[in-house]
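Engineer: Quick one, fold the following:
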Amino acid sequence: MENQLDRISAVRSLAELLPLLDEIAREARDGQSTVAQRCALLRTLVLSPGLSQSLETGAAIDALVERLGPPDWIEHFGAVVDKEFPGLVVRVIDEQLDVGHLDLLNLVPAANVDVLLATLKKLGQYIDSVEGSVRRLRGMRVAMVCGALFERLQDGKIWRRRKVPACGIDGESIIGLKQKKALSDLPVAYERRVNQLQRADLRRSLEGVRTSAEPQSLPVDDYDKLFEVRSPLRLGISSANASDNHIRSKEQGGKTLNVGIDLCTADLEEPAPPLRVTARRLAEPRLVLHSRSAEFEADFEINTKGDAAAQSELFFAYNRGGDEALRMVKQALVHTGIVGADSQDVVADVGRLFGDAGIEITTASAIQQGSGLGTSSILAAAILKVLYRLTGHPAGTKEGEYPDLFDQSVLLEQSIGLNSGWQDARGAHGGPSAVKDFYAPPTNGLPTPELSYVEVDAELFRRRVILFDTGIARGATRGLNVVMEAYLARHRHRYGAIRESLAIHDRMVDALRAGDYSQLGQMASRYWQLRCILDPEATNPAIQQLFEPPLSELTEGGTLTGAGGGGFGLLIAREGEEEGLRECLKKLKDQRAYARSAVVDYRLDATGLQLTEHPAS
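Structural biologist: Below is the predicted model:
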């Protein structure tokens, strides 16, 4: 027995393990092993570091169960699973092992309800034993497991004489569902709880950097000024496939590589910053908001002429699903303390800081959201920058901008249900080079990315890296992000893509530093393949044309920026094929899917968000 345990601990692949599994199955059938010995074998198998490293624990579990078959598995390992399974689930979560909970559930016979109930109880006890950030982050994985367990516990007969067990991560919604025994709603509710726990941890993490100072009144000298922020967008070359997600950064570290860029959009002769936010004080007590985006326009105004409570309710309509176009700037007014979170008189709140007068804010974007260029996140940072300048917050100054402004922009987006990462807005930060390589080490607190600038030949970059607007927008993620789901579930077939994405990131950085665009193209293509493994909806037959002949014959490789599914393609032209690639891309416009597409001229922008002040006209 000791020899078997040592051999399981030493294996590095499933192929090494299979002969040993045959031996274990044979001894179990022949009665040559005790329950205690089989318990030790199961623990060693599930917790094997070699199998976890090769992501083959799930396959090993399946192989063992298959060798015995359902009847013999229940006979010889049923008691083992009853005894060991709840504790193994907790250990996998607590030790952050790369073992999927769905793979673990393959150990449990379908009719074994008692072990599932015992696991719910064990998870509740575990959550009660941990505190702070650990409770919230491990709680995200606990929520995933609870959702899967309740998927299997839908039979109402199970609960006739039982209460649905509580868990320390349950929010009000889940508590209410459990009281009503609304079992069919619990799996989805726990999925939503994952995002809620991440947002809660992000807020707590930011408490350490958020200034406690109240917003200051606008100085009289600034009454007649127009404040304007212009910003580049960020061309994301790599995020190691969403490693800038909050929980992934905290637990495993995150890496991103992006470039600040200006774009040549409609009516422009040369590239310019695509985002613009302006603010000015109004002499009358009113709040006026304008949105001038590439895909829509919206306006909002409230003043002292109407009922204050009714107008305030209209302002907060975005919290109830309305006023999509202006929700970012409205929430930014709340975020910065200009408007109270539960204000019954929004106009009065504004007047308190602006000399019993009002304010007009206009946001403008030359690029539609869903482009994959960080538009929403950078717009959040630009809005906050101008509002912080108006209210005397240090993040509104050039010296105080980094990193506080970008941390706050993440929190702002999270507060309206957008799942952005820390790199999205940071891509617009200025410095010695437009190309920025970030690394956020694992941490128990707020991820603090270390910034390195990558020197490149800007003209060579522009010549070899072709930017193609597919004209296809992909909406921002509001549910459980598929990459985060693969991470938390340690999905057997998709989690490996997360691992490999981190591994090739540094090779992409090295290729850029060396000006090796052939290597960069190869890495970009592999990166795109990994993205599609993680999220099959990132691509479709139309998008895949960008990576197939005849286009692929003109490129070294490429990817889509952002989450994929549309937005901008980043294609690395082969030396001497730059114009041929541009012409070939332009011909795609004849296809219905690419009717709104365009090859986009751009330039690298190292200046970042620029705030200027002018006399208001």
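Engineer: okay, CA-based contacts and neighbour counts for the rest of this
Structural biologist: Noted.
Engineer: mind listing the strands for the stretch 351-500 of the chain?
Structural biologist: Ranges of strands within the stretch 351-500 of the chain are 358-365, 435-440, 450-453, 465-469, based on DSSP state E, counting those that start in this stretch.
Engineer: With distance to residue 408 and mean neighbour count added, can I get those in TSV?
Structural biologist: Compiled in TSV, the strands of the stretch 351-500 of the chain are given as follows (distance: least, C-alpha to C-alpha, whole Å; neighbours: other C-alpha atoms under 10 Å):
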stretch	distance to residue 408	mean neighbour count
strand 358-365	18	20
strand 435-440	17	24
strand 450-453	17	14
strand 465-469	29	23
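Engineer: can you list the ones you listed in TSV and add distance to residue 254?
Structural biologist: Below are these laid out as TSV (distance: least, C-alpha to C-alpha, whole Å):
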stretch	distance to residue 254
strand 358-365	29
strand 435-440	5
strand 450-453	10
strand 465-469	25
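Engineer: So which of those is nearest residue 52?
Structural biologist: strand 435-440 (23.9 Å; C-alpha to C-alpha).
Engineer: What is that closest one packed up against?
Structural biologist: Using 3 or more C-alpha pairs under 8 Å, 6 or more residues apart in numbering; DSSP states H and E as the contact test, the elements touching strand 435-440 are strand 254-263, strand 450-453.
Engineer: to compare against the first, here's another:
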Amino acid sequence: MEIVCERLEDLKDHCVPHAPGALLKAVCVCSGLVTYPSRQSLEEQLLQRWGGGVEIHTWSLLPHGSGLGTSSILAGAVLAAVYRCTGRTYDTDSLIHAVLHLEQMLTTGGGWQDQVGGLVGGVKVARSKACLPLRVEVERLTLSEDFLLSLQQHLLLVYTGKTRLARNLLQDTVRRWYSRVPSIVENAGQLVDNAEECALACTEGSLPRLGACLERYWGQKKVMAPGCEPAAVRIMMDALRPLALGQTLAGAGGGGFLYLLTRQPQQGEVVRQVLNNIQGLRDFSVHLVELDMDGISLLKSS
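Structural biologist: Below you'll find the model as predicted:
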């Protein structure tokens, strides 16, 4: 799809999530590439500030509604590219907060977990204190090479063939939180505790302990967002349970990708065979995992 914005009015729908190019339009406004609304025309702004227009190309090989935080990670990458090409400096911390701002502007909600996961390298735990302005603090965990290798050999991504959008799930969850539903408030505290337990499991190099955290996390997600486990996904997870130390759906649940920590290493083909034997299950795929230890990097093309 090609979208050309020649008038400032063409950016009007930058806050409408399903509008064509909404994410990129929001990047243009959020990054300060252009100001909207403004008495200055789009042409005047671009010529005065940057000496001309900007052309942005983006692509993703992931299906929409994958649960892997694609929009947040893509937003971070595009913001970084726009900052670079307009001669401005940034760091990863500023990108994390810029994406948080962008997603509020885009009205998709969301938080900071996806861009932390995609923009910061290695295995990490991220925290934010209950205060404004919100500050996200990211701690990269120091893990042994043996554990990192073992993690890659035991961790698989399974595409369920079911996609979902998190927006409605998030809205319902936030409403229940604001209503101070006791089970939701208690569960939120347990989510935090489980994240810290997960970090300890990684630091100690314990795959069984990490698997238990994944299982606990999936139970907590189902409390937070009832209905996030489609029947087809439940059948898949039940069939894979004998092979798994732990498993959970990525993102807010409802479909997308399942991540699976297997009892034995290199179980990709075994997982495919199990899923092939489930009647009526189609469009699934199994993927190996490689940990990104570097985080976001920009390359200048010739």
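Engineer: before we move on, back to that, quick check: which of the helices and strands packed on strand 435-440 of the first structure is buried the most?
Structural biologist: strand 254-263 (a mean of 26; mean count of other C-alpha atoms under 10 Å).
Engineer: In the second structure, what range does that one match?
Structural biologist: Under TM-score structural alignment, strand 254-263 of the first structure has no counterpart anywhere in the second structure.
Engineer: what about that strand, distance to the chain center?
Structural biologist: On the basis of C-alpha atoms, centre = their mean, to the nearest Å, strand 254-263 of the first structure sits 16 Å off its chain's mean C-alpha point.
Engineer: again with stretch 9-26 of the second structure
Structural biologist: Per C-alpha atoms, centre = their mean, the centroid offset for stretch 9-26 of the second structure relative to its chain is 20 Å.
Engineer: Residue 208 of the second structure maps to what in the first structure?
Structural biologist: For residue 208 of the second structure, the residue aligned by TM-score structural alignment is residue 518.
Engineer: for residue 98 of the second structure, same thing?
Structural biologist: Counting by TM-score structural alignment, residue 98 of the second structure lines up with residue 408 in the first structure.
Engineer: sec struct for residue 276 of the first structure, please.
Structural biologist: At residue 276 of the first structure, secondary structure determined by DSSP: H, G, I helix; E, B strand; the rest coil is strand.
Engineer: Surely it and residue 365 touch.
Structural biologist: Yes - judged on C-alpha atoms under 8 Å, residue 276 of the first structure makes contact with residue 365 at a distance of 6.5 Å.
Engineer: ok so, going back, out of the helices and strands packed on strand 435-440 of the first structure, nearest to residue 390 of the first structure?
Structural biologist: Among these, strand 254-263 comes nearest to residue 390 of the first structure, with 25.6 Å by C-alpha to C-alpha.
Engineer: who are the neighbours of that closest one, in terms of helices and strands?
Structural biologist: By 3+ C-alpha pairs under 8 Å, 6+ apart, strand 254-263 of the first structure packs against strand 233-238, strand 435-440, helix 495-514, strand 602-604.
Engineer: Could you dump those into JSON lines with distance to residue 23 of the first structure added?
Structural biologist: Formatted as JSON lines, those follow (distance: least, C-alpha to C-alpha, whole Å):
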{"stretch": "strand 233-238", "distance to residue 23 of the first structure": "46"}
{"stretch": "strand 435-440", "distance to residue 23 of the first structure": "45"}
{"stretch": "helix 495-514", "distance to residue 23 of the first structure": "29"}
{"stretch": "strand 602-604", "distance to residue 23 of the first structure": "62"}
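Engineer: Out of those, which is the most enclosed?
Structural biologist: Of these, strand 233-238 is the most buried (mean count of other C-alpha under 10 Å), at a mean of 29.
Engineer: which residues of the second structure does it align to?
Structural biologist: Going by TM-score structural alignment: strand 233-238 of the first structure matches no residues.
Engineer: List the contacts of the next helix-or-strand element following that strand.
Structural biologist: Sequence-wise, the next helix or strand downstream of strand 233-238 of the first structure (DSSP states H and E) is helix 246-252. Helix 246-252 of the first structure is contacted by residues 137, 198, 202, 243, 254, 421-422, 440-447, 487 when judged by C-alpha atoms under 8 Å, 6 or more residues apart in numbering.
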